[in-house]
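In: Got a sequence here, can you build the structure:
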Amino acid sequence: MSNPGISFFERHLTWWVLLCIAIGIGVGAAGGNAIRQIAGWEIAHVNIPVAILIWLMIFPMMASIDFQSLRDWRQHIRGLSLTVTVNWLIKPFSMAFFAWIFFDHLYSAWITPEEADQFIAGAILLGAAPCTAMVFVWSYLSKGDPNYTLVQVSVNDLILLVLFIPIVQLLLGITGIRIPFDVLATSVVAFVVIPLAAGYLANRWLIRTRGREWFTERFLPRLKPFSISALLVTLV
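Out: Predicted coordinates for the structure are as follows:
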């Protein structure tokens, strides 16, 4: 049974994602030169169009985080212990292991060693970063505890600022793939620190000037279409 709080578009988001992936494959095949030009629009190893789309995609989630909820972390110590263990002690390493199994061995007949290294590096980067944005969605759909959700998202985002680069460098070093430290640091600043700071400042200022009810009931819902649209365009 569908959740009455979810729109038709959101209920069928899987199909829109698959459609955008198909469109992206077609666009890449038909307009390879144009795509390569867009890929060259970067500053300090950060692609500007991708950065803008990611900011639009994650800003609503960052603005939703209430770091004052961290004061209640002791009330959720068991849940936090589980999520921290899975996100930072299990997931990055299991992701790297399975990427090595699939791309270096099972798929070796279809991809070159250079392509395998690129895929493994991408999987390591993905596995080392917990998807905090979707936690709000899953918590809402499962009627979870919103207070615990805020606490664990806040904790994981703060840990991300500290552990992402060391874990990625460790796993890339084990696999023999090298990504310069400045590239990783720039990516963390561009895709985590800047939107996190912007979201925090917007959260504090808007709640203080307009009230929490206006912020949660009117402001955040207005951002949702921009977030979903940016996600779909990024997939393309």
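In: Every contact and neighbour count from this point should use C-alpha atoms.
Out: Noted.
In: element containing the residue nearest to Ile35 when sequence neighbours are not counted, please.
Out: Computed as CA to CA, 6 or more residues apart in numbering, the closest residue to Ile35 that is not its neighbour in sequence is Gly28, at 6.6 Å. Assessed by DSSP states H and E, Gly28 sits inside helix 13-30.
In: Name the residues that touch stretch 8-27?
Out: Residues from elsewhere that reach stretch 8-27, judged by CA atoms under 8 Å, 6 or more residues apart in numbering: Ser2, Leu232, Val233, Leu235, Val236.
In: buried stuff in it?
Out: Within stretch 8-27, the residues that count as buried by 16 or more other CA atoms under 10 Å are Val17, Cys20, Ile21, Gly24.
In: to compare against the first, here's another:
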Amino acid sequence: MTSTSSPHRAPAAEAVAGRLSTLDRFLPLWIAVAMAVGLGLGALIPGFDDALEALQIGTVSLPIALGLLLMMYPVLAKVRYEELGRLRGERRLIVSSLVLNWIVGPLLMFAVAWIFLADQPEYRTGLIVVGLARCIAMVLIWTELACADREATALLVAINSLFQIVAYSLLGWFYLTALPDLLGLDAQGFEVSMWEVARTVLIFLGIPLLAGWLTRVVGVRRRGADWYEQRFLPRIGPLALYGLLFTIALLFALQGDAIADAPLDVARIALPLLVYFTLMFALSFLAGVRLGLGYERTATLAFTAASNNFELAIAVAIGVWGATSGQALAGVVGPLIEVPVLVALVYVALWMRRRWFADAPAPHDAPARPQLAKETT
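Out: Okay, the predicted model is just below:
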């Protein structure tokens, strides 16, 4: 794939938040409301948690499973799988992204999780699960706002989508079981088999991935790419957010007692996440600068590496450890922290563009694309 400039002018910093849809701009607020609704349901309706647990297969409640699949499908229907055909001309970008996403990112999350939560094995494990779930969703929004390379972003998202199917279970076993044993760390009994993780990934990533791919192939073939991108995707996009909020409300209905007993745990989970997102973005952006990728590709590399697929992380935590686990709570806190941090990093990226890439050619104008106000998680 040949290098392309971002097809729009860089927005002024003060306009970044305004280009997000109402749903995306206030996502932390909606998550907080969903948490409060869940806690209220658990406290006000006797036996609500027991009713949820009764509708259960293995460790996963059927209503929660529905929410998980609902929030994954629109995300995977957005992936441009056809971009995989352009692999040959992008070796440097692809190799850099794979190294950052699948070596540096998981290692960094493993480190901050053990540093900040050494005495909390469930939360620590949940954060490591978040670190292994590389972003395939909202990164499309962050790179759009930061005037990054759209085509390169689509390529990396497609690669990460497929790579997670193959690599996630192996890396989950390595970081949760093998590496702590190798380093002599006391995992306090929180070990996991590759099959447990693989089964959950195949269900909650494999099924919506197949559905998303089929939807895209059939939709583009029958109605054309413009209809699919500009009409169909904006219609189904909000379903991902609704599924996420529905799942969070149910999780907090189940988690109410645990949260009431330790209300500061959310803050303890949030701190290492804040450190992780900031460091990961800085390392990735500097890597792009050192590799001479130019601003658009550097921003693409940084945001795809710094973002995480919290939908998959929540699904894995629930599928392996259950909805009432600390791992599931840690997964839910992920998007609560990620969204405002990544919005702030958009401002940082645009500032660094003016400071470090002053001689770069200005991006040219292009035909209007679907409004960001129509895009969601």
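In: Next, count neighbours for the residue nearest to Ile35 of the first structure.
Out: 15 (other CA atoms under 10 Å).
In: Could I get the full set of helices for the first structure?
Out: With helices called from DSSP state H, the first structure shows them at 8-11, 13-30, 32-39, 48-64, 77-85, 91-101, 113-127, 133-141, 146-175, 181-188, 194-210, 212-214, 220-235.
In: corresponding residue for Trp205 of the first structure in the second structure?
Out: Under the alignment (TM-score structural alignment), Trp205 of the first structure pairs with Val218 in the second structure.
In: corresponding residues in the first structure for stretch 273-285 of the second structure?
Out: Under TM-score structural alignment, there's no match for stretch 273-285 of the second structure.
In: Now that stretch: buried residues?
Out: Going by 16+ other CA under 10 Å, stretch 273-285 of the second structure has these buried residues: Leu273, Tyr276, Phe277, Thr278, Met280, Phe281, Ala282, Leu283, Ser284, Phe285.
In: so the helix of greatest length in the second structure matches what in the first structure?
Out: In the second structure, with assignment by DSSP H, the single longest helix is helix 326-356. Taking TM-score structural alignment as the measure, the first structure aligns no residues with helix 326-356 of the second structure.
In: Which residue in the second structure occupies the aligned position of Trp88 of the first structure?
Out: For Trp88 of the first structure, the residue aligned by TM-score structural alignment is Trp102.
In: Tell me how far that match lies from Leu350 of the second structure.
Out: 26 Å (CA to CA, to the nearest Å).
In: and the host helix or strand of Ala302 of the second structure, which stretch of the first structure?
Out: According to DSSP H and E, Ala302 of the second structure maps onto helix 294-306. The aligned range for helix 294-306 of the second structure in the first structure is empty, by TM-score structural alignment.
In: Following element in sequence after that helix, please.
Out: Following helix 294-306 of the second structure in sequence, per DSSP H and E, is helix 310-321.
In: who's in contact with that following helix?
Out: Contacts for helix 310-321 of the second structure (CA under 8 Å, 6+ apart): 59-60, 68, 71-72, 126, 129-130, 132-133, 135, 196-197, 200-201, 204-205, 244, 323-325, 327-328, 331-332, 334-335.
In: residue contacts, the match of Trp88 of the first structure?
Out: Leu132, Arg134.
In: Mind checking which of the contacts of helix 310-321 of the second structure are buried?
Out: Buried, going by 16+ other CA under 10 Å: 60, 68, 71-72, 126, 129-130, 132-133, 135, 196-197, 200-201, 204-205, 244, 323-325, 327-328, 331-332, 334-335, out of the contacts of helix 310-321 of the second structure.
In: How about the aligned partner of Leu126 of the first structure in the second structure, nearest residue that isn't a chain neighbour?
Out: Aligned counterpart of Leu126 of the first structure in the second structure: Val130 (TM-score structural alignment). Nearest residue to Val130 of the second structure in three dimensions, chain neighbours excluded: Ala313, at 5.0 Å (CA to CA, 6+ apart).
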